[in-house]
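next one to model:
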Amino acid sequence: MSASLILSSEIIVHKEAASDAWDLWKNCGIGGFHREVYRGESDPQRFLELIALPAVEAVFFVLEGRQDFARNMRNNMASDWHQQVLALVNEVKPGEAPLPQAEKLQLRYIEVPLSVQDEYLAWRKSTIFDVVRNATRVSSFAAYHTLLSMQPGVMFLSAFEGDTVSYSKDIFETERYQEIVKQAGSRFIAGGENGLYTRVFVREES
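Sure, this is the predicted structure:
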């Protein structure tokens, strides 16, 4: 049962401050909201936070209630806040909680031109979603679209356990999926195949 709205926040911290910054990051409670925190697998200086929202207006309550936390993080940060609100479109493989609970989380992002969006939404049901439904390594999978963002597009949240290399080879590096990527790149992804990016994060109890 995936959250219908998510506030997603990413930051990059200074290497020398990473340990202290992570302690602040994972221990920042937000009463009444389901929250999960993750750290970049290949880039441990990149932090990700997901907060399930009951309504879009709740963003203001979250930000207002964490001004001290934001100030305390400032000196540790090598970036500004990268934040966006994601809206659920398809829950392909439901999880047991509003936010992904598996050991690892892969974000897969593309921007789809609005002129082909309806065609894309129909196409992915028999291609991407069919692969994911039959992938035993995937614990949960949900398709979100950006509701408020400077980087509009589609964000897939794919949760999984275990080794990332074998997970990727078993699902996203197969001959079938590579053909799907080629189809999407020529028809649906702004900028072609180069418009697809993926990041893997490791979950930690918040």
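
every contact and neighbour count from this point should use C-alpha atoms.
OK.

residues contacting stretch 180-195, please?
For stretch 180-195, the surrounding residues in contact (Cα atoms under 8 Å, 6 or more residues apart in numbering) are 110-113, 116-117, 120, 127-128, 196.

mind redoing it with 6 Å?
110-112 (Cα atoms under 6 Å, 6 or more residues apart in numbering).

same question for stretch 114-130.
Residues contacting stretch 114-130 (Cα under 6 Å, 6+ apart): none.

pull out the buried positions in that stretch.
Judged by neighbour count (16 or more other Cα atoms under 10 Å), stretch 114-130 contains these buried residues: 120, 123, 127-129.

what about that stretch, start to end distance?
Start and end residues of stretch 114-130 are separated by 23 Å (Cα to Cα, to the nearest Å).

same check, this time on stretch 123-133
From its first residue to its last, stretch 123-133 covers 15 Å (Cα to Cα).

and this one, please, so the two structures can be compared:
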Amino acid sequence: MSARLVAVTEITPLPNRAEELATRWARSSNDLPAERRGVFLSLDGTSVMELAGLERLEDLAACSPAWPRLEAAFAPHLAADWRRQVLGYVESVKPCPTPLPETPYLQMRHVEVKPPVYPDYREWRDRTIYGVVRRAPEVEVFLSYHSLLSTEPGVMFLAGFSTDPDSYSQVFATEEYRRIVQEAGDTYITGGAAGLYTRIYRRIAP
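Predicted structure coming up:
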């Protein structure tokens, strides 16, 4: 069952250091079970991210003992400070039996929705975005979360897939989906269609 909370920790390594840091991070340890933790490297090599699947905020204590050690070890190799946020589970369009998607690839899709239209947005996305996802065999896992503690508030979708990233990206490159994005930008998204953020990551084996 998908985690009720997901703690997202992300770093921006200096050029040519991302793969090394991702591997070191994946091999590091904290007090979480292995199935509740994953380290991912963005395909463009600019970001390394850890996801921690939690059931309650108190479970963050299982992550935090490792933070000072990692921060000290990685400090000489980072271009920006550590970024952390906690996401709260909303719903599963394509569920996974584990706390986090275990697919080789993961896409993070983020939008900030204007609060007055959020209830309408929930109904609209079930008819539009979720319709595309349900029909696409390339999308194996699709989970909806919403920021609980974050300086980047809004909706975050976690999409897991195993096919090559180019084939997966074609699911969202159709004329139908372009119309969906435009409608979202016109009606729901803070900052318009440009407010849609997506990034694809590759899971790093310990």
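
TM between them?
The TM-score (TM-score structural alignment, normalised by the length of structure 1) is 0.93; 204 aligned residues with a Cα RMSD of 1.5 Å.

returning to that earlier point: among the contacts of stretch 180-195 of structure 1, which are in strands?
The strands, defined by DSSP state E, take in I110 from the contacts of stretch 180-195 of structure 1.

got CSV for the contacts of stretch 180-195 of structure 1, with distance to G192 of structure 1 and neighbour count too?
Formatted as CSV, the contacts of stretch 180-195 of structure 1 follow (distance: Cα to Cα, whole Å; neighbours: other Cα atoms under 10 Å):
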residue, distance to G192 of structure 1, neighbour count
I110, 10, 25
E111, 10, 20
V112, 10, 23
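
and which of the contacts of stretch 180-195 of structure 1 is nearest to D163 of structure 1?
I110 (24.0 Å; Cα to Cα).

how far away is the residue nearest to the closest one when sequence neighbours are not counted from S186 of structure 1?
Distance criterion Cα to Cα, 6 or more residues apart in numbering; nearest residue to I110 of structure 1, sequence neighbours excluded, is L196 at 4.9 Å. Using Cα to Cα, L196 of structure 1 is found at 12 Å from S186 of structure 1.

the strand or helix carrying L158 of structure 2 vs structure 1, average distance?
Assessed by DSSP states H and E, L158 of structure 2 sits inside strand 155-161. Its matched residues in structure 1 lie on average 0.6 Å from strand 155-161 of structure 2 after superposition (mean Cα distance after the TM-score superposition for structure 1).

picking up where we left off before, which of L196 and S186 of structure 1 has more neighbours?
Using other Cα atoms under 10 Å, the more surrounded residue of L196 of structure 1 and S186 is L196, with 17 against 12.

in the helix or strand containing A18 of structure 1, what's buried?
Assigned by DSSP H and E, A18 of structure 1 falls within helix 18-26. Going by neighbour count (16+ other Cα under 10 Å), the buried part of helix 18-26 of structure 1 is 18, 21-22, 25-26.

what of stretch 129-144 of structure 1?
Within stretch 129-144 of structure 1, the residues scored as buried using 16+ other Cα under 10 Å are 129, 131-132, 137-144.

of these, closest to S2 of structure 1?
Nearest to S2 of structure 1, judged by Cα to Cα, of the buried residues of stretch 129-144 of structure 1 is A142 at 7.2 Å.

is it true that that closest one lies in a strand?
Yes. Using DSSP: H, G, I helix; E, B strand; the rest coil, the assignment for A142 of structure 1 is a strand.

what about M150 of structure 1, which SS state?
With three-state DSSP as the basis, M150 of structure 1 sits in coil.

cool, and L32 of structure 2?
Going by three-state DSSP: L32 of structure 2 is coil.

and what of E183 of structure 2?
Criterion first, three-state DSSP; result for E183 of structure 2: helix.

turn the buried residues of stretch 129-144 of structure 1 into a markdown table, including distance to S9 of structure 1.
Compiled in a markdown table, the buried residues of stretch 129-144 of structure 1 are given as follows (distance: Cα to Cα, whole Å):
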| residue | distance to S9 of structure 1 |
| --- | --- |
| F129 | 26 |
| V131 | 28 |
| V132 | 25 |
| R137 | 26 |
| V138 | 23 |
| S139 | 22 |
| S140 | 20 |
| F141 | 19 |
| A142 | 18 |
| A143 | 17 |
| Y144 | 15 |
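
S9 of structure 1 contacts E49, correct?
Yes. Counting by Cα atoms under 6 Å, E49 is a contact partner of S9 of structure 1 at 5.1 Å.

okay, these two: which has more neighbours?
Shown here are S9 of structure 1 and E49; by other Cα under 10 Å, E49 has more neighbours (20 against 16).

which residue in structure 2 aligns with the more buried one?
Alignment note (TM-score structural alignment): E49 of structure 1 maps to E50 of structure 2.

please apply the same query to E36 of structure 1.
Using TM-score structural alignment, E36 of structure 1 sits opposite G38 in structure 2.

contacting residues around that match?
Per Cα under 6 Å, 6+ apart, neighbours of G38 of structure 2: 50-51.

just Y105 of structure 2 next, same as before
160-161, 201-203.
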